[in-house]
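>>> kindly generate the corresponding structure for this input.
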Amino acid sequence: MRVAIVHYWLVSMRGGEKVVEALCDMFPDADIFTLVYDESRVSEKIRGHVVKTSFLQRLPGAIRHYQSLLPLMPFALESLDLSGYDLIISSESGPAKGIIAPPHSTHVCYCHSPMRYIWDHYHVYRSHAGLASRIMLPVIAPLLRSWDVSTSMRVDRFVANSHHVRARIGKYYGRSATVVYPPVAVEDYAPSDAVEDFYLCAGQLVSYKRVDLAVRAFTKMERNLVVIGEGKELAMLKSIAGPSVKFLGRVPFSVLKEKLARCRALIFPGEEDFGLVPVEAMASGRPVIAFGSGGALETVVPEQTGLLFYEQSIEAIIDAVRSFEEHAEEFDPETIRTYAARFSTRNFKFGMDSIIQEELRARKSSTLAAISHAETRRFPLDSVFPVPPPGTDIVH
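The predicted structure is shown next:
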């Protein structure tokens, strides 16, 4: 069986790329298809596979400015040649599911999220975009939405990374989905005997993650906050931060692991489709203070693995931090770690394998049923070739 893994773009190692790594483990001979590829910024495991790119790869500056090529992405995806592949697994958060699969193949889509920037986060993205994007988005977004909905019918089976995403798949695509939580290498994290006097924010520094709220809240409280990550918001965040907020930028895994284990708690102020960082913090034995929406509702258990606040505001974060500090001793690191184990890579692989095998069996049964039906139907010869009436002379 020839297997293809399709991922929107491979230019960094975040949650979506961790899913690709787990799929690579499951299918070590699979080929990977992607829009653009930066070999220097992905893992050795991904580099060990054949990676095939779209024509966007050849455009000057595509790797750095790939997001500005959004109008071309449908054309680029449909240009990818997947002829001969029996199983196609698309890892979808951009438009990856839009590939054209061969008729005999099985296409399973692992959906991290329908494209946020044309659906539920459209107005947020547009308000934070540059002038050119603000002008162009109202023109191209309706076309992309139509394409996105129509290509959802190219998928044989949807898998969602959370119940939150499953609901959005149902709303925007009218398709059902099975939930399999994304893989977290929980065994790579461990608690520390020494918890230090700082809170932690970690992840990509983009507007919808609302790190600005955490920076303003901790500046106002004069509490120590460490921010790990890089992104378009970094300069702005530094400009509003007080002396109690420290920015580390992009750090090696060893540093991230240490900070997760030694922080008082992780601050998670954005709405995520799932959110890997809270699970990584819990695997390190540390509680999470999160905005009570999206994936956090499925990973953070109030009073057991953390606290939730229900308004994205500075005041709500301050109140949540103060409430946490009143009950900090009640959070047990081992209880938190035990809960995090349900999001393991092993559980992801088991769930995905079960779904894939089920779809392959269904595809095989459907094919056999079609063949059987065709063989049992006997069309009379005269329905194809006219038969002359008896007694008619036939000229040879």
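>>> all contacts plus neighbour counts: C-alpha atoms, from now on.
Will do.
>>> measure Ala281 to Ala261 for me?
Distance of Ala281 to Ala261, given as C-alpha to C-alpha, to the nearest Å: 7 Å.
>>> the more surrounded of those two?
Neighbour tally, Ala281 and Ala261, criterion other C-alpha atoms under 10 Å: the higher count belongs to Ala281, 32 against 27.
>>> where do the strands sit along the stretch 201-350 of the chain?
All strands of the stretch 201-350 of the chain, identified by DSSP state E, counting those that start in this stretch, fall at 225-228, 245-249, 266-268, 288-291, 306-309.
>>> and this one, please, so the two structures can be compared:
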Amino acid sequence: MRVAIVHYWLVSMRGGEKVVEALCDMYPDADIFTLVYDENRVSEKIRKHKIYTSFLQRIPGAVRSYQSLLPLMPFALESFDLSDYDLIISSESGPAKGIIPSPRATHVCYCHSPMRYLWDHYHVYRSHAGLASRLMMPMLAPLLRSWDVNTSLRVDRFVANSHHVCDRISKYYRRSATVLYPPVNVDDFTPATSIEDFYLCAGQLVPYKRVDLAVAAFTRMNRKLLVIGEGKQMEELKRAAGPTVTFLGRVPFPVLKEKLARCRALIFPGEEDFGIVPVEAMASGRPVIAYGSGGALETVIPDLSGVLFGKQSVDSLIEAVLDFEATEHRFHSDELQAHAEQFSLHKFTAGMQTIINEELLIRRTDRSRSHRPIAAMQRGLETQLPVLATKPHSTTLQ
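This next block holds a predicted model:
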């Protein structure tokens, strides 16, 4: 069985790329197809596979500015020749499911999210875009949404990374999905023997992550906040931050691991489809203070793994921090670790293998059933018209 893994772009190692790594473990001989690829920013595990890029790779600056090429992505995806593959697994958040599978192929889509910038986050992305993008998006978005919905019909089975994403698949594509949480390498994280007096915010510094709320809240409270990550909001956030907020930028994994284990709590103010960093914090024995929406509702359990706040506002976040400090003694590292175990890599690979095997069996059964009426018709004709049976070249029934 020839297997293809399709991922939107390979230019960093975030949650989506961790899923690709897990799929690489499951199918070590699989080929990978992606729109653009930066081999210096992905893991060795991914680099070991044969990787095919689209024509976008040849455009100067595409690896850095790939998001500006969104109007070309449907053409790039459909240019991939996947006709020789029996199983196609697309990893969807940007466009990926829009490849053209062969009629005999089984296409399973692991959906991190329908494209946010076309659907429920469209107005947020447009308001933060440059002038040219703001002018073009209203003209291009309807066409891209239509393509996005139409290509959902090319998928045999949707797998959603959370119930939140499952609902969005149902809303925008009118398709059902199986929920399977993404893999978190919980064994890579361990609690620290001592906790330090600082809070942590980690992730991409882009508008929808709402790191601005954390910066403003901790500046007002005069409490220590470490911010790990990089992105286009970096300079803006630095200008708004007070002396108690420190920006570490992009850090190596050992530093992230150490900060997760030693912080009082992780601050998670954005609405995420799932949110891997909160689970990594729990695996490190630390609770999470999160905005109570999206994937956080499935991982952050009040009084067990963290505190939820109801509004994306500075005041609401400050209130949640004060509530946490009043009840901080209730959170225990061993309980947090046990809670994180349900999101482990092993559970993902076992669940994904079961889903794929089920879909392969369904497809094989459907193909077998579709051939039975034709075979029966042929037998019937041979019974009624024995002359045809003795002269097979005189008629053709396929």
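>>> the biggest helix by length in structure 1 vs structure 2, average distance?
Ordering each helix of structure 1 by length in residues (DSSP state H) puts helix 345-376 first. Following the fit onto structure 2, the mean deviation recorded for helix 345-376 of structure 1 is 0.7 Å by mean C-alpha distance after the TM-score superposition for structure 1.
>>> quick one: buried residues of that helix?
For helix 345-376 of structure 1, a neighbour-count test (16 or more other C-alpha atoms under 10 Å) marks 345, 347-349, 351-352, 355-356, 359-360, 363 as buried.
>>> repeat for stretch 159-177 of structure 1
For stretch 159-177 of structure 1, by 16+ other C-alpha under 10 Å, it's 159-169, 173, 175-177.
>>> find the residues that touch each one of Ala281 and Ala261 of structure 1.
Residues touching both Ala281 of structure 1 and Ala261 (C-alpha atoms under 8 Å, 6 or more residues apart in numbering): there are none.
>>> before we move on, back to that, and the strands of the stretch 201-350 of structure 1 as CSV, adding mean neighbour count?
Shown next, in CSV, are the strands of the stretch 201-350 of structure 1 (neighbours: other C-alpha atoms under 10 Å):
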stretch, mean neighbour count
strand 225-228, 23
strand 245-249, 17
strand 266-268, 28
strand 288-291, 27
strand 306-309, 22
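>>> of the ones you listed, which is nearest Glu334 of structure 1?
strand 306-309 (13.2 Å; C-alpha to C-alpha).
>>> how many neighbours does the closest residue in space to Asp273 of structure 2 that isn't next to it in sequence have?
Leaving out its chain neighbours, the residue that sits closest to Asp273 of structure 2 by C-alpha to C-alpha, 6 or more residues apart in numbering is Gly295, at 5.0 Å. Residues within reach of Gly295 of structure 2, counting by other C-alpha under 10 Å, total 21.
>>> need the contact list for Gly295 of structure 2.
Applying C-alpha under 8 Å, 6+ apart to Gly295 of structure 2 gives the contacts 162-164, 271-275.
>>> could you work out the most separated pair of those?
Of all pairs in those, the most separated under C-alpha to C-alpha is His163 and Glu271 at 13.5 Å.
>>> all strands for the stretch 1-150 of structure 1, in order.
Taking DSSP E, counting those that start in this stretch as the test, the strands found in the stretch 1-150 of structure 1 are 3-7, 31-34, 51-53, 87-92, 106-111.
>>> kindly present the ones you listed as a markdown table, with separate columns for distance to Phe218 of structure 1 and mean neighbour count.
Below are the strands of the stretch 1-150 of structure 1 laid out as a markdown table (distance: least, C-alpha to C-alpha, whole Å; neighbours: other C-alpha atoms under 10 Å):
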| stretch | distance to Phe218 of structure 1 | mean neighbour count |
| --- | --- | --- |
| strand 3-7 | 37 | 24 |
| strand 31-34 | 40 | 24 |
| strand 51-53 | 43 | 18 |
| strand 87-92 | 35 | 25 |
| strand 106-111 | 34 | 26 |
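>>> pull the contacting residues for Ser83 of structure 1.
Each residue near Ser83 of structure 1 by C-alpha under 8 Å, 6+ apart is listed here: 101-102.
>>> state the distance from it to Asn161 of structure 1.
Distance from Ser83 of structure 1 to Asn161 of structure 1, by C-alpha to C-alpha: 28 Å.
>>> from the buried residues of stretch 159-177 of structure 1, pick the one nearest Cys111 of structure 1.
Ala160 (5.0 Å).
>>> residues touching that closest one, list them.
Applying C-alpha under 8 Å, 6+ apart to Ala160 of structure 1 gives the contacts 110-113, 166, 169, 177-181.
>>> so how far is Pro142 of structure 1 from the nearest residue to Ile140 of structure 1 once chain neighbours are set aside?
Nearest in space to Ile140 of structure 1, with sequence neighbours left out and distances taken as C-alpha to C-alpha, 6+ apart, is Pro71 at 6.9 Å. Distance from Pro71 of structure 1 to Pro142 of structure 1, counting by C-alpha to C-alpha: 11 Å.
>>> one more: Tyr199 of structure 1?
Distance, Tyr199 of structure 1 to Pro142 of structure 1, by C-alpha to C-alpha: 41 Å.
>>> Glu92 of structure 1 now?
According to C-alpha to C-alpha, Glu92 of structure 1 and Pro142 of structure 1 sit 19 Å apart.
>>> before we move on, what about Asp273 of structure 1?
Distance of Asp273 of structure 1 to Pro142 of structure 1, given as C-alpha to C-alpha: 23 Å.
>>> more neighbours, those two?
Asp273 (24 against 13).
>>> counterpart of the more buried one in structure 2?
Under the alignment (TM-score structural alignment), Asp273 of structure 1 maps onto Asp273 of structure 2.
>>> check contacts around Leu266 of structure 1.
199-201, 260, 278, 281, 286-290.
>>> now the helices for the stretch 1-150 of structure 1?
For the stretch 1-150 of structure 1, applying DSSP state H, counting those that start in this stretch gives helices covering 15-26, 44-47, 73-78, 122-128, 131-151.
>>> what's the fourth one packed up against?
Meaning helix 122-128 of structure 1. Counting contacts by 3 or more C-alpha pairs under 8 Å, 6 or more residues apart in numbering; DSSP states H and E, helix 122-128 of structure 1 packs against helix 131-151.
>>> over to the longest one?
Of the remaining helices and strands, those touching helix 131-151 of structure 1 by 3+ C-alpha pairs under 8 Å, 6+ apart are helix 122-128.
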